[in-house]
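>>> here is my input, please return the structure:
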Amino acid sequence: MQVCLACALALGASAPAYAAYPDKPIKLIIPYPPGGATDVIGRIVALKLGEELNQQIVVDNRGGAGGNIGAEAAARSAPDGYTLLMGALTSHATIVTLEKGKLRYNLVKDFAPVMVVGSVPLVVVVNPQLPVKTLKELIAYGQANPDKLNFASSGPGAPQRLGGEIIRKDANIRMQHVAYKGSGPAMTDLVGGQVNMMVETVPAALQFIQAGKLRALAVTMPQRISMLPDVPSAPEAGMPSLDVASTFGVLAPAGTPEPIVTRLNEALAKLVQSPEVKELLLKQGVYAAPPTTPAQSAERISAEVARWEKLIHEANIKAEE
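Here you go, the predicted structure:
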């Protein structure tokens, strides 16, 4: 009886701390400078999550080292629910392999995933002077003309690079990769004809597609998307393996109490189902993700790490490229 009473008292003592969460402002670390996709998405999440939790969420931009500085800071923070990370999950997942042995945090072990909140789809685009109008024609052209195709990307671990490598590997095409320091310069050269193909995020490519300066062959999603309704999905275009997006999610430091992670997860689930938030994200080219549990989110991140590790090794992608 005394043991049960002690247990009840202990539970009673701990319950108010979780019940009161959050009772002070929460910091959301964005591991990139202001203005980029992660920052824009993070600020929408910070505003609307703050309203849902009835507490201020302060954005803390900590750019540098490809997102590693901010991610490490979040991983080393107190696991109390008052420091979170707005993660660019696809990029973080590739860095695990590209920067192996150099990272001072572990994406899988040092975080408690809260929820995947959204993704930015990519689209295969070519310069209109290239004599192809479909993905199948692009593959046929590449196979018939070894080394005549090249593809641009914005960095070794970027989803753009991964998409290009999937096409090169699965279609067995000999084509040259051309590395750029960012999507802007890559798109400029693609439109100008210095390179002839790229797998780029839809928001970055959309204006060029609409202006007829680039030709869209397929979106890298299992189904068509509202921003490019006339462009076939990758499976429709004949390459179901071309399933890659720039994915974003909220992570807490490992060891954050389960009731707090659950509270955050439930709040985020409301957001990603809210028509207002869906519209705000879509204006930035982001499709809100279906709600997932923390466990499901963790499984997805682990699967991303494993998938991209395999591709990086097969394509011999190096961090310094």
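>>> hey, let's count contacts and neighbours off CA atoms from now on
OK.
>>> residues in contact with the helix or strand that residue 137 is a member of?
With secondary structure defined by DSSP states H and E, residue 137 is part of helix 135-144. Contacts made with helix 135-144 from outside it, assessed by CA atoms under 8 Å, 6 or more residues apart in numbering, are listed as 132, 148-149, 171-175, 217-218, 237-238.
>>> would you do the same for the sequence below? I want to compare the two.
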Amino acid sequence: MRKTLGCLALFALAWVSAGARADTYPSKPIRVIVPYVAGGAADITARVMAQKMSMSMGVALVVENKPGANGMIGTDFVAKAAPDGYTLLLDASGPLVVNPSLYARKTPYDPLKDFAPISQIASYQYVLVVPQKSTIRSLDDLVAQARAHPGQLSYGSAGVGAGGHLAGELLALMTHTQMVHVPYKGNAQALTDVLSGQLSFTFDTVVTSVPQIQAGRLRPYAVSGPHRAAVLPDIPTMEELGYKGFSITQFQGLLAPAGTDPRIVARLHDEVVKASRDPDVVRKLVTEGGNDMVAGTPEEFAAQIRSDLELYRKLIQEANIPKQ
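Next up, the predicted model:
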């Protein structure tokens, strides 16, 4: 009996202590881990949001870059961090929903079990572009040329499993064509070779293509998401052009380690929503960054992760993309 009472007392003390931590959160700086190099899309989103949330929360949100292994090093770091709300992850689709199906070796973390989703902050899509001097005059023309000359059209992307690669594979599957994928170490290199005519086309991020489109160096034919891009309102979606169900987007979201107090998750979600409505954040991430702001609930973000895991599992399998 005495032992049982002692255990109950310890449990009660731990519960009260956890509650006190949630009530006083945050009381020190918060680390926001970005599993990519500085300057990329996720890093920019992290720094814009961290600056605004810091002002509201009264503590610094410090962005730390931990790149490597296609985003898996930084993602795993947060999966194994203490679930106290002071180590967060600003991640994109790749490590969470693509890598589990892309790699032969199991990822060191479980995207469904090792994280507490806080909010999908934003999403971005891709635009199919060809060089200005290309003989390809439309999306239908591109498909017709691919059918007439199997294996002759080429497209580049930021690497195997990148959004631009997966969009190209989905197009090939839906049109029953063979096109050559050329992987690069970043979107910039792929875009350079499209501009020079070395590649037939690419699915590039909207934000990096817009300046080239405006300068007349690229011709855009379609965007990859479920709706038109705000910065390219005259360019139709793939679905509008007849490719029913074609949707390739990349999310950027905030997560905590699994086991984080739900009250801390709720507080962080509220701060994400507040920051996402700030005009300065909208200007930097939407008007200049080409993103769509989402700021969804933790439950919606968890559902998005589950849905995208299945989407990319099927696509990688059906496209016979080799395991990395």
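>>> follow-up on the earlier one: in strands, which of the contacts of helix 135-144 of structure 1 fall?
149, 175, 217-218 (DSSP state E).
>>> now, among these, which is nearest to residue 63 of structure 1?
Each of those was checked against residue 63 of structure 1 using CA to CA; the closest is residue 218, at 32.1 Å.
>>> trace that closest one over to structure 2, please.
The equivalent of residue 218 of structure 1 in structure 2 is residue 222 (alignment by TM-score structural alignment).
>>> which residues in structure 2 does the helix holding residue 137 of structure 1 match up with?
So helix 135-144 of structure 1 sits over residues 139-148 in structure 2, by TM-score structural alignment.
>>> that stretch: how far from the chain's middle?
29 Å (CA atoms, centre = their mean, to the nearest Å).
>>> check stretch 314-321 of structure 1 too.
For stretch 314-321 of structure 1, the distance to the chain centre is 19 Å (CA atoms, centre = their mean).
>>> in that stretch, what counts as buried?
Buried residues in stretch 314-321 of structure 1, defined by neighbour count with 16 or more other CA atoms under 10 Å: residue 317.
>>> hmm, back to that, dump the ones in strands among the contacts of helix 135-144 of structure 1 into a markdown table; add distance to residue 285 of structure 1 and neighbour count as well.
Putting those into a markdown table (distance: CA to CA, whole Å; neighbours: other CA atoms under 10 Å) gives the following:
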| residue | distance to residue 285 of structure 1 | neighbour count |
| --- | --- | --- |
| 149 | 28 | 21 |
| 175 | 29 | 20 |
| 217 | 18 | 24 |
| 218 | 16 | 27 |
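>>> tell me which of the contacts of helix 135-144 of structure 1 is nearest to residue 64 of structure 1?
Distance to residue 64 of structure 1, by CA to CA, is smallest for residue 175 among these, at 31.1 Å.
>>> tell me the contacts of the aligned residue in structure 2 for that closest one?
Mapped onto structure 2 by TM-score structural alignment, residue 175 of structure 1 lines up with residue 179. Counting by CA under 8 Å, 6+ apart, residue 179 of structure 2 touches 146, 150-155, 172.
>>> equivalent analysis for residue 73 of structure 2, please.
Residue 73 of structure 2 neighbours (CA under 8 Å, 6+ apart): 35, 66-67.
>>> quick one: the contacts of helix 135-144 of structure 1 as CSV, columns for distance to residue 87 of structure 1 too.
Below are those laid out as CSV (distance: CA to CA, whole Å):
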residue, distance to residue 87 of structure 1
132, 37
148, 37
149, 33
171, 31
172, 33
173, 33
174, 34
175, 32
217, 29
218, 27
237, 31
238, 31
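>>> among the contacts of residue 73 of structure 2, who's most crowded?
Highest neighbour count within the contacts of residue 73 of structure 2: residue 35, with 28 neighbours (other CA atoms under 10 Å).
>>> which position in structure 1 aligns with that one?
So residue 35 of structure 2 corresponds to residue 31, using TM-score structural alignment.
>>> tell me the spacing between that match and residue 158 of structure 1.
15 Å (CA to CA, to the nearest Å).
>>> for residue 58 of structure 1, same thing?
For residue 58 of structure 1, the distance to residue 158 of structure 1 - CA to CA - is 27 Å.
>>> can you check residue 206 of structure 1 too?
From residue 206 of structure 1 to residue 158 of structure 1 the distance is 19 Å (CA to CA).
>>> wasn't residue 279 of structure 1 part of a helix?
Yes - under DSSP: H, G, I helix; E, B strand; the rest coil, residue 279 of structure 1 falls within a helix.
>>> OK, contacts around the aligned partner of it in structure 2?
Matched by TM-score structural alignment, residue 279 of structure 1 corresponds to residue 283 in structure 2. Residues in contact with residue 283 of structure 2 (CA under 8 Å, 6+ apart) are residue 289.
>>> picking that back up, among residue 58 and residue 158 of structure 1, which residue is more densely surrounded?
A direct count of neighbours by other CA under 10 Å for residue 58 of structure 1 and residue 158 places residue 158 higher, at 20 against 16.
>>> mind listing what the closest residue to residue 133 of structure 2 other than its chain neighbours touches?
Counting by CA to CA, 6 or more residues apart in numbering, residue 133 of structure 2 lies nearest to residue 197, which is 7.8 Å off, once chain neighbours are set aside. By CA under 8 Å, 6+ apart, the contact set of residue 197 of structure 2 is 131, 133-134.
>>> on that earlier part again, and of the ones in strands among the contacts of helix 135-144 of structure 1, the nearest to residue 309 of structure 1?
Nearest to residue 309 of structure 1 among these, with distances taken as CA to CA, is residue 175, at 21.4 Å.
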